[in-house]
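> with the input below, show me the fold.
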Amino acid sequence: MRKLATAVAVMALAAPLPASAAGASVAVSPATADPEYATVLTLRGSGFQSISKAYGGVYVFFGWVADGAWRPSQGGSAGATYRYVQDSEAKDNNGFQRFVAFPGSDTESAANGGVVAADGTWSTQLVVPGARFRTADRDGNVVDVDCTKVRCGVITIGAHGVVNTTNETFTPVSFAVPRQAAPAAPPTSATPSSSTAAPTTSATPLPPPPPPPPPAQPPVAPVAAPEPESTPGWVPVAAASGGGVLLAAGAGTLLWLRRRRNLGGTDE
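This next block holds a predicted model:
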């Protein structure tokens, strides 16, 4: 059954190509990869042949191609005229290999790179491990590939052993150390103006505080003024008339005589 499907696919590929198949190409972003660390490339294919319900599709690899006739349609073979980063064919592999299926294919469910649309476009992502990788040659021997010394890039060929001249492409990828972002400039402190300059540490010291006020004295009790001595009765008293003056003088004399007698005085 598999051989029959392959034969049908080959017949379909021999048919006249639709207008969308005139010149397949792959756009790669970014165009450069990191030489030491893995880089995820975003790929967008256009102009590919899309055969509805046909067996197979497009394999997408990263690797090296020989100068000249590297393509399978020209007699090239994996490990000899082109070498790529090997990966599992499982759908959840490490991302080094992608399978883009034809629409309606019986292997479409295994595709991990999408489907070739009717207009010949597709898109997927591919992981590049770095500028150096190990793979196997045609005899199964492990070989080292250094992409800083040989030409490497994105390779597309017919999937599942089906040769498809139209869908064979190679897009070079260069390697460069990513530019480091410039460090952020430290914040600049504004220079204070003369009107807002901060005080210096040699400022004139403030005068000492005044001494505390003396304690309040206890209130002094008021001293009663001595009563004035009795005024002798002969002190004249102002009166309205001369008779009043005489009466006052007589009364004073009489009062003085009585007081003297009480004190034991004599009239001598």
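> could you use CA atoms for every contact and neighbour count after this?
Fine.
> which residues of the stretch 151-268 of the chain fall in strands?
All strands of the stretch 151-268 of the chain, identified by DSSP state E, counting those that start in this stretch, fall at 152-158, 169-172, 174-175.
> pick the most buried one from the ones you listed.
strand 152-158 (a mean of 23; mean count of other Cα atoms under 10 Å).
> distance to S88 added to the strands of the stretch 151-268 of the chain, as TSV?
As requested, the strands of the stretch 151-268 of the chain are exported to TSV (distance: least, Cα to Cα, whole Å):
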stretch	distance to S88
strand 152-158	17
strand 169-172	21
strand 174-175	25
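> ok, which of these comes nearest L246?
Closest to L246 of these is strand 174-175 (Cα to Cα; 149.4 Å).
> show me how far that closest one is from its chain's centre.
30 Å (Cα atoms, centre = their mean, to the nearest Å).
> what's that strand packed up against?
strand 32-33 (3 or more Cα pairs under 8 Å, 6 or more residues apart in numbering; DSSP states H and E).
> doesn't C147 make contact with R134?
No: look at R134 against C147 with Cα atoms under 8 Å: they stay out of range, at 11.1 Å.
> now for Y82: which residues touch it?
Counting by Cα atoms under 8 Å, 6 or more residues apart in numbering, Y82 touches 63-66, 70, 76.
> A118 contacts S50, doesn't it?
Yes: in this structure, A118 is within contact of S50 by Cα under 8 Å, at 5.7 Å.
> and for these two, which residues touch both?
Residues touching both A118 and S50 (Cα under 8 Å, 6+ apart): P103.
> for the chain, which helix is longest?
helix 242-262 (DSSP state H).
> how far is that helix from where the chain is centred?
120 Å.
> show me what contacts D144?
Per Cα under 8 Å, 6+ apart, neighbours of D144: 132-135.
> second chain to compare with the first, below:
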Amino acid sequence: MRARVLGLAAVLGLAAATPAHAQGATVSVSPATADPQYATTLTLQGKGFQSVKNGHGGIYVFFGWVSDPDGGSWRPSKGGASGATFKYVQDRETKDNNGYQRFVAFPGSDTAASANGGVLAENGTWSTKLNIPGPRFKAADRSGGVSEVDCLKSRCGVITVGAHGVTNANNETFTPISFAVPNQQPAPPPQTKATTTTPPAVTTTSPPPPTTTSTSVTTTSVETTSEQRTPEPAAQAQPLPRDAGPNLWLLIGIPVLVLVAVGGLVLSRRRLGAQKGSAQKETSDE
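I've put the predicted structure just below:
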């Protein structure tokens, strides 16, 4: 009876010393696809991982390629090696690296100070963020050789393995990631608001008054000495009234007599001048 009790106690003690974990470790990724041209930040959540309290190390979280994504031959626990059966985006093993590599420490680990991916809870869960530079990256192997991985031609994803040289098959996982242009939410339709449209004020602009350029023109006027006058109609002789007396005939006769006398005087002078001219001619001929 005592032997049975001691045996049961030994079994219970062994169970208490075994690290707590759930079978089937998995990693959920958001978003499920990465951008084929630009860097992408993934939000990771792990569950079912083995958590070793005060244990050395923890788990490394990488983005990279594995030689046997559908099987398990790539795993370190099965003889796989970095640079041979799996390759990943390299980063500094410091807390302030570029986010391409994360270290999730065991609770109470002596390496917890350098953890940049949080702490693995006792219930086997953890969460962190991981940066992906793009679908292509260069990886180095143990011998220092560098090779390029094209995730558009090979299957790549999130890799978890034991950290700080501790191999742990329970914490080795591979979660495939595909590359595609992220879905963009359609722009919301414009909101139609009832607005009162006020017609624009019509501004009438009067054209400026035309500019008149005065040109001085010197006009030389030619004065005409002859004036054109409208000819007056000739005076018609009026018949003498019947009752004109002798005074009227006297008035008419006197001017006539004067004209006759003046005409006779002029004729006599012309004759006298002609006679003198003849006499002078005869004298000069003798």
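> which one's more surrounded, A118 and S50 of structure 1?
Taking other Cα atoms under 10 Å, A118 of structure 1 and S50 do not tie; S50 has more neighbours (26 against 16).
> sort out which of the contacts of D144 of structure 1 are buried, if you could.
Listed as buried from these are 132-133, 135; burial here means 16 or more other Cα atoms under 10 Å.
> nearest residue to the middle of structure 2?
Nearest residue to the geometric centre of structure 2 (Cα atoms, centre = their mean): A187, 18.8 Å.
> what separation do you get for that residue and K193 of structure 2?
18 Å (Cα to Cα, to the nearest Å).
> still on that earlier bit, S105 of structure 1 is nearest to which of the strands of the stretch 151-268 of structure 1?
It's strand 152-158; of the strands of the stretch 151-268 of structure 1, that one is closest to S105 of structure 1 (Cα to Cα) at 13.7 Å.
> what's the closest one aligned against in structure 2?
Mapped onto structure 2 using TM-score structural alignment, strand 152-158 of structure 1 covers residues 156-162.
> tell me roughly how far that stretch lies from structure 1 on average.
For stretch 156-162 of structure 2, the mean deviation from structure 1 after alignment is 0.4 Å (mean Cα distance after the TM-score superposition for structure 1).
> identify the residues contacting that stretch?
Contacts for stretch 156-162 of structure 2 (Cα under 8 Å, 6+ apart): 57-66, 76, 167-169, 171-178.
> generate a PyMOL selection restricted to the buried entries among these.
Filtering the contacts of stretch 156-162 of structure 2 down to the buried ones (16+ other Cα under 10 Å) takes a single PyMOL command:
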select buried, resi 57+58+59+60+61+62+63+64+65+66+76+167+168+171+172+173+174+175+176+177+178
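> and the aligned partner of F99 of structure 1 in structure 2, what element?
Matched by TM-score structural alignment, F99 of structure 1 corresponds to F103 in structure 2. Per DSSP states H and E: F103 of structure 2 is located in strand 102-105.
> the stretch 1-150 of structure 1: strands as residue ranges?
Using DSSP E, counting those that start in this stretch, strands in the stretch 1-150 of structure 1 cover 25-29, 32-33, 39-46, 57-65, 82-84, 98-101, 122-128, 132-136, 142-146.
> where's the second one relative to the chain centroid, distance-wise?
Strand 32-33 of structure 1 sits 26 Å away from the centroid of its parent chain (Cα atoms, centre = their mean).
> average gap between that strand and structure 2?
Mean for strand 32-33 of structure 1 is 0.7 Å (mean Cα distance after the TM-score superposition for structure 1).
> can you tell me what sits against that strand?
39, 128, 130-131, 173-177.
> got a markdown table for these, with distance to R261 of structure 1 too?
Output for those, formatted as a markdown table (distance: Cα to Cα, whole Å):
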| residue | distance to R261 of structure 1 |
| --- | --- |
| T39 | 145 |
| V128 | 150 |
| G130 | 149 |
| A131 | 152 |
| V173 | 154 |
| S174 | 153 |
| F175 | 150 |
| A176 | 147 |
| V177 | 144 |
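> looking at the residues you listed, which is nearest P103 of structure 1?
Distances from P103 of structure 1 to the contacts of strand 32-33 of structure 1, taken by Cα to Cα, are shortest for V128, at 26.8 Å.
> give the contact list for the closest one.
33, 38-41, 62, 96.
> now list the buried members of these.
33, 39-41, 62, 96.
> quick revisit: just give the number of residues close to the match of F99 of structure 1.
With other Cα under 10 Å as criterion, F103 of structure 2 counts 28.
> for T107 of structure 1, same thing?
T107 of structure 1 has 18 neighbouring residues, counting by other Cα under 10 Å.
> swap in A24 of structure 1?
Close neighbours of A24 of structure 1, defined as other Cα under 10 Å, add up to 20.
> out of everything not next to it in sequence, what's closest to it?
G47 (4.1 Å; Cα to Cα, 6 or more residues apart in numbering).
> looking for the alignment partner of that neighbour in structure 2.
That one, G47 of structure 1, aligns with G48 by TM-score structural alignment.
> what do you get for Y82 of structure 1?
Aligned partner of Y82 of structure 1 by TM-score structural alignment: F86.
> ok, now how distant is the closest residue to V27 of structure 2 other than its chain neighbours from K78 of structure 2?
Nearest non-adjacent residue to V27 of structure 2, counting by Cα to Cα, 6+ apart: G46, 4.4 Å away. Per Cα to Cα, G46 of structure 2 is found 22 Å from K78 of structure 2.
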